[in-house]
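Peer 1: Sharing a model prediction with you, sequence too.
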Amino acid sequence: MQRHNDRQRWASAFALFAALLTGAAQAAPGSWVAQVPGMMVAMSDRQSASQHAAPPPDAPVQGGAINRIQWRFQHPPGQTVNAWLCQSERCTALTGMRGSTRAFAGEPASVPLHFRFTLPAGKPPVRVRGMQVIVNYQ
């Protein structure tokens, strides 16, 4: 009986050591997705901000840090906007209507994001729609 208990203890200790060595004891990665209602962008000299994209209430994001964010939005063909993705007042310029960024890596995954837009000078108003973010966190 003693030999069996010793084996169990050694097996448990080895399993714990292996988990720590391989990083399996780290927090589990996750992601959350948020859609944002469309909006009209009408000015070139002042940014228009979207509604906030926040994690769902049941998302286990507390203590999680952003790894990567994927975004997308749409506007009519032939029209352009200047776009940024922001968390609080920290923003990163977006290079197109879809893409991904690590600009917010390490920031809290629980803090909402939002889009900001302006028009190029002299351009007519543009309706932006289909705004979405996918936040991957650890």
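Peer 2: Okay, I see it.
Peer 1: When you work out contacts or count neighbours from here on, use the C-alpha atoms and nothing else.
Peer 2: Fine.
Peer 1: For the longest strand along the chain, name the packing helices and strands.
Peer 2: For the chain, the strand with the greatest residue count under DSSP state E is strand 126-137. In terms of contacts (3 or more CA pairs under 8 Å, 6 or more residues apart in numbering; DSSP states H and E), strand 126-137 is packed against strand 30-36, strand 39-41, strand 66-74.
Peer 1: where along this structure do the strands fall?
Peer 2: Counting by DSSP E, the chain has strands at residues 30-36, 39-41, 48-49, 66-74, 82-87, 90-93, 98-101, 114-118, 126-137.
Peer 1: sorry, back to before: got a markdown table for the helices and strands packed on strand 126-137, with mean neighbour count too?
Peer 2: Converted to a markdown table, the helices and strands packed on strand 126-137 look like this (neighbours: other CA atoms under 10 Å):
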| stretch | mean neighbour count |
| --- | --- |
| strand 30-36 | 18 |
| strand 39-41 | 18 |
| strand 66-74 | 19 |
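Peer 1: about what we covered before: tabulate the strands of the chain in JSON lines, adding columns for distance to residue 15.
Peer 2: Shown next, in JSON lines, are the strands of the chain (distance: least, CA to CA, whole Å):
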{"stretch": "strand 30-36", "distance to residue 15": "24"}
{"stretch": "strand 39-41", "distance to residue 15": "53"}
{"stretch": "strand 48-49", "distance to residue 15": "50"}
{"stretch": "strand 66-74", "distance to residue 15": "28"}
{"stretch": "strand 82-87", "distance to residue 15": "40"}
{"stretch": "strand 90-93", "distance to residue 15": "42"}
{"stretch": "strand 98-101", "distance to residue 15": "36"}
{"stretch": "strand 114-118", "distance to residue 15": "43"}
{"stretch": "strand 126-137", "distance to residue 15": "26"}
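Peer 1: Below is an additional structure, to be compared with the one above:
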Amino acid sequence: MPTLLVCLATAAGAATVSWTASPAAVRVAGADRDYRSEALRPPAPAAGLVPARFSWAYRVHGGPPPRAWLCQADRCVRLHGARGRAPAPSRWRADAPLRFRFRLADGAAPVRVDRLRLTVTGAVVGQSGE
């Protein structure tokens, strides 16, 4: 899973940091359980990141799109559509992994979700881009 890190300095002594990860495809096979992506972790330079917002994208093959969430432990945000952006929940931590989670509607055919991409943006206090 390649990860990209971008850092922009601000005058207040905090750096705005974004990291992007692309997990492997997920096969969502039944409505009776949740299917999760591999864990998405920030690169070491973003370990102190205070998440502020995130964006996502994915593609669905084989049937109607499943319900989707982005989760950190039991704190999940519903993803409305295969692409979008949203504010990060205030309880998300920089040092805990994130995962995509999918569930089929009752009676829906199995699907493959690929081209998953997550970008998390926030501030790392006390750093600058110098």
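Peer 2: It's in. Everything numeric in this text was worked out from a predicted model, so none of it was measured.
Peer 1: Measure the mean distance from the longest strand of structure 1 to structure 2 post-superposition.
Peer 2: Here strand 126-137 of structure 1, set against structure 2 after superposition, deviates by a mean of 0.6 Å using mean CA distance after the TM-score superposition for structure 1.
Peer 1: and that strand, which stretch of structure 2?
Peer 2: The aligned range for strand 126-137 of structure 1 in structure 2 is 111-122, by TM-score structural alignment.
Peer 1: And the matching stretch, how far out from the chain middle?
Peer 2: 6 Å (CA atoms, centre = their mean, to the nearest Å).
Peer 1: Please identify the nearest residue in space to the residue nearest the centre of structure 2, excluding sequence neighbours.
Peer 2: The centroid of structure 2 falls nearest to residue 118 when counting by CA atoms, centre = their mean (4.1 Å). Of all residues not flanking residue 118 of structure 2 in the chain, residue 56 sits nearest, at 4.6 Å (CA to CA, 6 or more residues apart in numbering).
Peer 1: Matching that neighbour against structure 1, which residue comes up?
Peer 2: Per TM-score structural alignment, residue 56 of structure 2 is aligned with residue 71.
Peer 1: pretty sure that match contacts residue 136?
Peer 2: No: look at residue 71 of structure 1 against residue 136 with CA atoms under 8 Å: they stay out of range, at 11.4 Å.
Peer 1: and for these two, which residues touch both?
Peer 2: With contacts defined as CA atoms under 8 Å, 6 or more residues apart in numbering, no residue is shared by residue 71 of structure 1 and residue 136.
Peer 1: State the span of structure 1 onto which stretch 78-87 of structure 2 is aligned.
Peer 2: Going by TM-score structural alignment, stretch 78-87 of structure 2 lines up with residues 93-102 of structure 1.
Peer 1: nope, stretch 22-36 of structure 2 is what I was after
Peer 2: By TM-score structural alignment, stretch 22-36 of structure 2 lines up with residues 35-49 in structure 1.
Peer 1: what's the span of that stretch, first residue to last?
Peer 2: 14 Å (CA to CA, to the nearest Å).
Peer 1: Now do that stretch: everything it contacts.
Peer 2: Looking at stretch 35-49 of structure 1 with CA under 8 Å, 6+ apart, the contacting residues turn out to be 50-53, 114-133.
Peer 1: Any of those residues buried? List them.
Peer 2: Those of those that meet the buried threshold are 50-53, 114-119, 125-126, 128-129, 131-133, by 16 or more other CA atoms under 10 Å.
Peer 1: Residue 60 of structure 1: which of the strands of structure 1 is closest?
Peer 2: strand 30-36 (8.0 Å; CA to CA).
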